[in-house]
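Enquirer: I'd like to go over a predicted model; first the sequence, then the structure.
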Amino acid sequence: MPVLLAAVTDSPLDVDAHVRAVDDARQGACVTFVGTVRNHDPEADGEVVALDYTAHPSAAATLREVAEAVVTQLDPYGETRVAVSHRIGRVAVGESAIVAAVSSPHRALAFTVCGELVDRIKHDVPLWKQQHLRDGSAVWSGLPS
């Protein structure tokens, strides 16, 4: 099973735990992606201090489906291993909102899978964020049209 962890959680994310989840003596590469909340956004008119992530009830299942689809599409031998989690709830500037760890026998495949995985999560997983600004206002982002 190439997807060892796919979670939507309100708990802080542990990068090392994701790396350990995909660790395997057969793997020659491990690529990680950590998406961190930043203090600015083009959609926000002011300094961002935190995000509130909201997820559809299907988000965790969709996250796993997306991860499995990416591995199936890009690794015909099924040797790639994935651990990925996305936060929900209040996430402060500087905290991790998403962590992905991808291991494979070769680095090129690990980089490719990790990049595609993050892009597909952003596009396909039903997660939305409300950006909280220093002035007390808030701006929604990622809502369906």
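Expert: Looks like it came in fine.
Enquirer: CA atoms for contacts and neighbours, from now on please.
Expert: OK.
Enquirer: wait, residue 89 sits on residue 10?
Expert: Yes: here residue 89 reaches residue 10: they are 5.7 Å apart, a contact under C-alpha atoms under 8 Å.
Enquirer: just the helices in the chain please.
Expert: Remark: helices assigned in the chain by DSSP state H are 15-22, 59-74, 107-124.
Enquirer: what's the separation between residue 131 and residue 45?
Expert: Relative to residue 45, residue 131 is positioned 10 Å away (criterion: C-alpha to C-alpha, to the nearest Å).
Enquirer: can you pick out the residue with more neighbours from the two?
Expert: Neighbours per residue (other C-alpha atoms under 10 Å) separate residue 131 from residue 45, with residue 131 holding more: 26 against 13.
Enquirer: what sits against that one?
Expert: 44, 48-52, 138-141 (C-alpha atoms under 8 Å, 6 or more residues apart in numbering).
Enquirer: tell me the two of the residues you listed that are most distant?
Expert: 49 and 141 (14.7 Å; C-alpha to C-alpha).
Enquirer: coming back round to it: if you rank the contacts of residue 131 by neighbours, which is first?
Expert: residue 51 (27 neighbours).
Enquirer: next one for the comparison:
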Amino acid sequence: MTVGLPFNPSIQARPNADDHFAITFAPLSLETVYQLADDAANGAVVVMSGMVRNQTDGLPVVALEYQAYEPMAMQVFRQIAAEIRDRWPVTHVVIHHRIGKLTVGEISVLVAVGCPHRTEAFAACQYAIDTLKHNAPIWKKEHWQDGSSSWVNIGACEQADE
């Protein structure tokens, strides 16, 4: 479920020094993302952590492999932050996504939003992850226990996650 208005690519994605975006092969850090979103003006920091689960639609999963078209994905991350800043009084927007092969339990995506109030922080964080899943050019390959696998756009997985 997308919170707020639909994704609006007409809002100009101006860089903001208080935001941070990354696409990396390295493991993601909850502590680092929280610190990047923290600010004395915050009344709340909401962090969403997406991780590799052990099944999809009842089929046992052993790993996920992520790929991204990084230049476009980073632009989508900046666009999401610009839209969030247009709707909510956020102090920081942080979006980090892993690529490469991840095993069950590993963190694949972290989104953190700092705001003066918790209601706005929750809404902005949910908007960020929902919009990322719809618009970022990121794909995952599900590796099942039986040795088979298939690629899907992460946006195609949204219905299963709701």
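Expert: Alright, I've got the coordinates. As the structure is a computational prediction, the values presented were derived from the model and not from experiment.
Enquirer: TM-score for the pair, please.
Expert: The TM-score (TM-score structural alignment, normalised by the length of structure 1) is 0.88; 140 aligned residues with a C-alpha RMSD of 1.9 Å.
Enquirer: quick one, which of the helices of structure 1 is nearest to residue 81 of structure 1?
Expert: Across the helices of structure 1, closest to residue 81 of structure 1 is helix 15-22 (C-alpha to C-alpha), at 5.5 Å.
Enquirer: test my guess that residue 111 of structure 1 contacts residue 74.
Expert: No: using C-alpha under 8 Å, residue 111 of structure 1 is not in contact with residue 74, being 11.0 Å away.
Enquirer: can you tell me how far residue 79 of structure 1 sits from residue 89 of structure 1?
Expert: Residue 79 of structure 1 is 33 Å from residue 89 of structure 1, by C-alpha to C-alpha.
Enquirer: neighbours of whatever residue of structure 2 lines up with residue 102 of structure 1, how many?
Expert: Under the alignment defined by TM-score structural alignment, residue 102 of structure 1 corresponds to residue 113 in structure 2. Here the count is done by other C-alpha under 10 Å, and residue 113 of structure 2 has 33 residues near it.
Enquirer: can you check residue 148 of structure 2 too?
Expert: Count around residue 148 of structure 2 with other C-alpha under 10 Å applied: 9.
Enquirer: which position in structure 1 pairs with it?
Expert: In structure 1, residue 148 of structure 2 lands on residue 137 (TM-score structural alignment).
Enquirer: quick one, what contacts the residue most central in space within structure 1?
Expert: Geometric centre of structure 1, nearest residue: residue 98, 3.5 Å, by C-alpha atoms, centre = their mean. By C-alpha under 8 Å, 6+ apart, the contact set of residue 98 of structure 1 is 13, 33-36, 84-87.
Enquirer: from those, which land in strands?
Expert: 33-36, 84-87 (DSSP state E).
Enquirer: for the residue mapped onto residue 13 of structure 1 from structure 2, what are its contacts?
Expert: When structure 2 is aligned by TM-score structural alignment, the residue opposite residue 13 of structure 1 is residue 28. Contact partners of residue 28 of structure 2, counting by C-alpha under 8 Å, 6+ apart, are 96-98, 107-110.
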